[in-house]
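J.: I would like the atomic coordinates for the input below:
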Amino acid sequence: MADVSDRTLQVIILVSFATGFVAGWQANRVRRRFLDWRKKRLQDKLTETQKKLDLA
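T.: The predicted model follows:
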């Protein structure tokens, strides 16, 4: 292994952890937004279907 100081190694590990943390946080936000959108869409479809059944 090349000569890497302990301080440099600590910084690299910290940056790597922070990058992974931020990426995971953003992925969870996107997933939550998608699930909210899907829930709203399905609720709208259910409401529409119930209206059609009431009219039939």
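J.: please make it C-alpha for all contacts and neighbour counts, starting now.
T.: Will do.
J.: and Q50, how many residues sit next to it?
T.: Residues lying near Q50 (other CA atoms under 10 Å) number 12.
J.: compare with the first, here's sequence two:
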Amino acid sequence: MADLSDRSLTVALLLSFGLGFVSGWQANRLRRQFLDWRRRRLQDKLKETEKKLDLA
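T.: Predicted coordinates:
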């Protein structure tokens, strides 16, 4: 195993942390978008069902 300098090790750790932070942030944004979409879809289905029940 090659000897790593302290500087390259620090850079590697900071880069790894930064990439993990950004990917987690993006994953959370996608999750929130999905949950908002699902909530809107379910609310629309509920409105349709309520209309059907009112007409019956």
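J.: how about the helices in the first structure?
T.: Using DSSP state H, the helices of the first structure run over 6-55.
J.: so which residue is smack in the middle of it?
T.: Centroid-nearest residue in the first structure, with CA atoms, centre = their mean: N28, separated by 2.2 Å.
J.: distance of it from F34 of the first structure?
T.: 10 Å (CA to CA, to the nearest Å).
J.: and the residue nearest to the centre of the first structure, what's its match in the second structure?
T.: When the second structure is aligned by TM-score structural alignment, the residue opposite N28 of the first structure is N28.
J.: any idea how far that match is from V22 of the second structure?
T.: 10 Å.
J.: how many residues are close by K39 of the first structure?
T.: Counted with other CA under 10 Å, K39 of the first structure comes out at 12.
J.: what is the neighbour count of A2 of the first structure?
T.: 4.
J.: what's the counterpart of Q50 of the first structure in the second structure?
T.: Match for Q50 of the first structure (TM-score structural alignment): E50.
J.: for its match, give its distance to R41 of the second structure.
T.: From E50 of the second structure to R41 of the second structure the distance is 14 Å (CA to CA).
J.: for K51 of the second structure, same thing?
T.: 16 Å.
J.: do F17 of the second structure as well
T.: On the measure of CA to CA, F17 of the second structure and R41 of the second structure end up 36 Å apart.
J.: cool, T10 of the second structure as well?
T.: In terms of CA to CA, T10 of the second structure sits 47 Å off from R41 of the second structure.
J.: with A12 of the second structure instead?
T.: Counting by CA to CA - A12 of the second structure and R41 of the second structure are separated by 43 Å.
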